[in-house]
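Q: The following block contains a protein sequence and its predicted model.
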Amino acid sequence: MKKNVTLIATAAMGLESIVASEVKDLGYEDVTVENGKVIFKADVSAIPRCNLWLRTADRIKVLVGEFEAKTFDELFEKTKAIDWQDYIPEDGEFPVIGKSVKSTLYSVPDCQAIVKKAVVEKLKLKYGIASWLEESGAFYRIEVALLKDIATLTIDASGTGLHKRGYRVGQGEAPLKETLSAALVKLTNWRPEYPLIDPFCGSGTIAIEAALIGQNIAPGFNREFSSEGWHIVPSNLWDKALEEAEDLANYDQPLDITGSDIDHRMVEIASKNAIEAGLGDLVSWKQMQAKDFNPKRENGYLIGNPPYGERLGEKNEVEKMYKDLGVALQNHPSWSVYILTSNEHFETLYGRKATKKRKLFNGFIKTDYYQYFGKKQLD
């Protein structure tokens, strides 16, 4: 049985270093960072642990093989040469998906069919099967990714993307992914003893992710993963990983987290999502305009993903909101402010140049994360 694996934690552009830091925090040191992914070697117990704990990764994949392939024959033979029986049992179900970028083999459907055939041939040979494979067992989704004639073969260990925490029962028109929301919090130096406010909370994702971070609750604790049925990951390893997550959670950590929105319907949705996440009593929700921001405590953190004003007719309204927010924060110099927006004139509208800014992608939208560090003072 396979005991050691090479894993790939995929990441949105700009978040690779955050994901790498999370991987290292779990104790895995052999880490390589590339565009859109973090690669590391570990024993198979890392599969449940990383699925449960990585807050900012998109998904976990097992790297099975990587080689040059410029012809279909080459793709077939090199795929068949891999010891697929080390990963997939006799009854395993293994659909194949694919993608091709700047490669000689540009027909993705053909590449998928060839990889599927090669894996079938190898498994039939190894398991002594003359007819067909039933594929009635656990799920192993194979991906063939071709980039500049290099084929990378992986098996998806997550199933549904890791941003699907399982608590979102409602959402607005442009919800922020849970993984990006967690990254926005982790890119600050917020600690759970400080207040945190999201004045543009929408469906509440930033505040909910902050609460999960504040109490050290594993983000994947209440969902399922495709690799839970894999024979290479014994069920006792999943039990151990879940037990570890329960032991490390600090449910007694008090939090001062508030989510507010101008739309009362979004406030209601956010509240329901928090209850679904098991955080109903930990996050406060209220209807409020950003210009009415007037916190009672010092040294807090404002983290927000306001409307960007990209739709026709919204621009003036959004720009006024940015100006109003800047005016409101002038009275609270101890507060640190973090705003994600695609509006290139945000600093001018807000009235201050950011201490620091970082380029991130919200889906396919290029954004900047504007960071204003507060002047700390005694509470």
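A: Yep, that arrived. Residues are numbered from 1 along each chain as shown.
Q: contacts and neighbour counts: CA atoms only from here.
A: Will do.
Q: buried set for the longest strand out of those in the chain?
A: Under DSSP state E, the strand in the chain containing the largest number of residues is strand 59-68. Residues of strand 59-68 classed as buried under the neighbour-count rule (16 or more other CA atoms under 10 Å) are 59, 60, 61, 62, 63, 64, 65, 66.
Q: so the second one makes contact with residue 160?
A: To tie it back to what came earlier, the one meant is residue 60. No - Residue 60 is beyond contact range of residue 160, at 10.3 Å (criterion: CA atoms under 8 Å).
Q: Correct me if wrong: residue 333 contacts residue 377.
A: No - Residue 333 lies out of contact with residue 377 (CA under 8 Å); the separation is 9.2 Å.
Q: which other residues reach the longest strand of the chain?
A: Strand 59-68 is touched from outside by 5-11, 47, 50-51, 78-79, 82, 149-159, 161-162, with contacts defined as CA atoms under 8 Å, 6 or more residues apart in numbering.
Q: quick one: that strand to chain centroid distance?
A: 19 Å (CA atoms, centre = their mean, to the nearest Å).
Q: again, but for stretch 120-136
A: On CA atoms, centre = their mean, the centre of stretch 120-136 falls 35 Å from that of its chain.
Q: and the end-to-end length of that stretch?
A: 14 Å (CA to CA, to the nearest Å).
Q: same question, stretch 60-77
A: 26 Å.
Q: For the longest helix along the chain, buried residues please.
A: Longest helix in the chain, counting residues (DSSP state H): helix 108-127. By 16+ other CA under 10 Å, the buried positions in helix 108-127 come out as 108, 111-112, 114-116, 118-124.
Q: can you give me the helices in the stretch 101-250 of the chain?
A: 108-127, 178-186, 205-214, 235-248 (DSSP state H, counting those that start in this stretch).
Q: hang on, I meant the stretch 251-379 of the chain
A: Under DSSP H, counting those that start in this stretch, the stretch 251-379 of the chain gives helices at 264-276, 315-329, 346-350.
Q: And here is the other one:
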Amino acid sequence: MKQYQLYTTMGAGFESVVAKELNTLGYETRTENGRVFFQGGQTDIVKTNLWLRTADRVKILLKEFKATDFDTLYNEVYELDWAALLPVDAKFPVQGRSVRSKLHSEPGIQSIVKKAIVNKMAQQYHRRGFLPESGNEYPLDVHLYKDTARISLDTTGASLFKRGYRIEHGGAPLKENFAASLLKLTPYDGSHPLIDPMTGSGTLAIEAALIAKNIAPGTWRKFAFDGFDWFDPKLHDVALAEAKSKEKALESPILASDIDQSILEIAKLNANNAGVLQDIDFKQVAVKDFTTDLKNGVIIANPPYGKRLKDKESVAELYHQMGTVFQKYPDFSQYYLVGDPDFEKEFGKRATKKRKLFNGNLRVDFYQYWANKK
């Protein structure tokens, strides 16, 4: 089976998390900013798309070369055997990005790459410069960084965070792979209780249940590779059946609460779509009224950020309530994703560790309070 140079993309700051996931799946990796590289064939393309919880996409690196002018870019792209990758009717959108490179016009870069592919395919398929682009989609991507160009084929399609279970969401939900990445930064593996006391649309609790039950996060969706005419269609079905056989029962409780009953109904719908509704105990509870008899677990939350001025006072009060309530549970490791630099002051305790992250374009901190081990 042909081997490819593959790589995953991910949110800023999660490279080590994705690399660790790939290592656990059995791959040797090389990491650079925003990408983790590994080798694999079609089976591995299916496996990583199906199982990676924390990445955005899995891509095939087709070619890497220096390009400081459009002629070089055109010629290098033209040299590739495009007919081996794209059928005559392929739809092949080209995304272009340029960072710190002489060729800085992204529309210009996209246009030249597209032109080179069209001309090469017209020659290979004996067409007169017209390609219908009426068939399946083969998403291509050209990325220039410091004058080095990379041409890639995206095997994923819609980003991996689009699991397919979240039909409804609250006002500002965490992306599914972002939530999974936060969980991977905790010791959570399903063997101890997990509590999400501000669950919103339920993403953290649902991703925790998927981890605990060893359910592949790509179970509910199709991928771009499903439409590639040269890709073995049996591989996806085989991988899915194998993944189903590895699912297991929940070992320890998962609690998800929120003050808002209407958003809890949305969370339940999402959990039902993910097949884990019976595994999560949903309750309408305000933070100030929260209590639990559970011990030695993980508390994780994405509380409101209070970015609007009128919200700041109520959010500060919420953070104070969190400190009062959750500091009563020192045997729980606690993790809070917050956009307020004054969080520790309001919470009433300095974090063991703080990690800078970006939730979309919003700069946030992941405050980590490690459990007191007796």
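A: Nice, I can see it. In this text, all values refer to a predicted model and were calculated from it rather than measured experimentally.
Q: For the counterpart of residue 160 of the first structure in the second structure, grab the count of nearby residues.
A: Per TM-score structural alignment, the equivalent position to residue 160 of the first structure in the second structure is residue 158. Around residue 158 of the second structure there are 15 other residues, counting by other CA atoms under 10 Å.
Q: and residue 158 of the second structure, how far is that from residue 246 of the second structure?
A: For residue 158 of the second structure, the distance to residue 246 of the second structure - CA to CA - is 25 Å.
Q: quick one, strands of the stretch 251-379 of the first structure?
A: 257-261, 283-287, 301-304, 336-341, 356-362, 365-372 (DSSP state E, counting those that start in this stretch).
Q: Give me the distance between the shortest one and the centre of its chain.
A: In terms of CA atoms, centre = their mean, the centre of strand 301-304 of the first structure is set 19 Å apart from its chain centre.
Q: So which bit of the second structure is that strand matched to?
A: Going by TM-score structural alignment, strand 301-304 of the first structure sits over residues 298-301 in the second structure.
Q: And stretch 204-221 of the first structure, by the same measure?
A: So stretch 204-221 of the first structure sits over residues 202-219 in the second structure, by TM-score structural alignment.
Q: now stretch 177-184 of the first structure
A: With TM-score structural alignment as the criterion, stretch 177-184 of the first structure aligns to 175-182.
Q: residues in contact with that stretch?
A: Outside stretch 175-182 of the second structure, the residues touching it (CA under 8 Å, 6+ apart) are 11, 14, 17, 53-56, 160-163, 203-204, 207-208, 359.
Q: 6 Å instead, please
A: 53, 54, 161, 204, 207 (CA atoms under 6 Å, 6 or more residues apart in numbering).
Q: got a list of what the third one touches?
A: For residue 161 of the second structure, the contacting residues are 176, 177, taking CA under 6 Å, 6+ apart as the criterion.
Q: Let's see that with 7 Å instead.
A: 56, 175, 176, 177 (CA atoms under 7 Å, 6 or more residues apart in numbering).
Q: Next one: the third one from residue 19 of the second structure, what distance?
A: Read it as residue 176 of the second structure. 18 Å.
Q: circling back to that earlier point, what's the mean deviation for the match of strand 301-304 of the first structure versus the first structure?
A: Here stretch 298-301 of the second structure, set against the first structure after superposition, deviates by a mean of 0.6 Å using mean CA distance after the TM-score superposition for the first structure.
Q: Check stretch 111-121 of the second structure too.
A: With mean CA distance after the TM-score superposition for the first structure, stretch 111-121 of the second structure averages 1.4 Å from its match.
Q: Tell me the residues of the first structure aligned with that stretch.
A: Against the first structure, stretch 111-121 of the second structure falls on residues 113-123 (TM-score structural alignment).
Q: And stretch 32-51 of the second structure, by the same measure?
A: The aligned range for stretch 32-51 of the second structure is 34-53, by TM-score structural alignment.
Q: any idea what residue 144 of the second structure aligns with in the first structure?
A: Under TM-score structural alignment, residue 144 of the second structure pairs with residue 146 in the first structure.
Q: Would you mark the buried spots in the helix or strand just after the longest strand of the first structure?
A: Once strand 59-68 of the first structure ends, the next helix or strand along the chain (criterion: DSSP states H and E) is helix 72-80. Under the neighbour-count criterion of 16+ other CA under 10 Å, helix 72-80 of the first structure has 75, 76, 78, 79, 80 buried.
Q: circling back to that earlier point, is it possible to get a markdown table of the helices of the stretch 101-250 of the first structure that adds distance to residue 310 of the first structure?
A: Formatted as a markdown table, the helices of the stretch 101-250 of the first structure follow (distance: least, CA to CA, whole Å):
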| stretch | distance to residue 310 of the first structure |
| --- | --- |
| helix 108-127 | 34 |
| helix 178-186 | 20 |
| helix 205-214 | 21 |
| helix 235-248 | 41 |
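Q: How many residues are close by residue 257 of the second structure?
A: For residue 257 of the second structure, using other CA under 10 Å, the count is 25.
Q: Tell me who's in contact with it.
A: So residue 257 of the second structure contacts 196, 197, 198, 199, 282, 283, 284, 285 (CA under 7 Å, 6+ apart).
Q: Can you tell me how far the residue nearest in space to the middle of the second structure is from residue 349 of the second structure?
A: The C-alpha lying nearest the average C-alpha coordinate of the second structure belongs to residue 177 (CA atoms, centre = their mean; 3.1 Å). Residue 177 of the second structure sits 29 Å away from residue 349 of the second structure, going by CA to CA.
Q: Also residue 252 of the second structure?
A: 28 Å.
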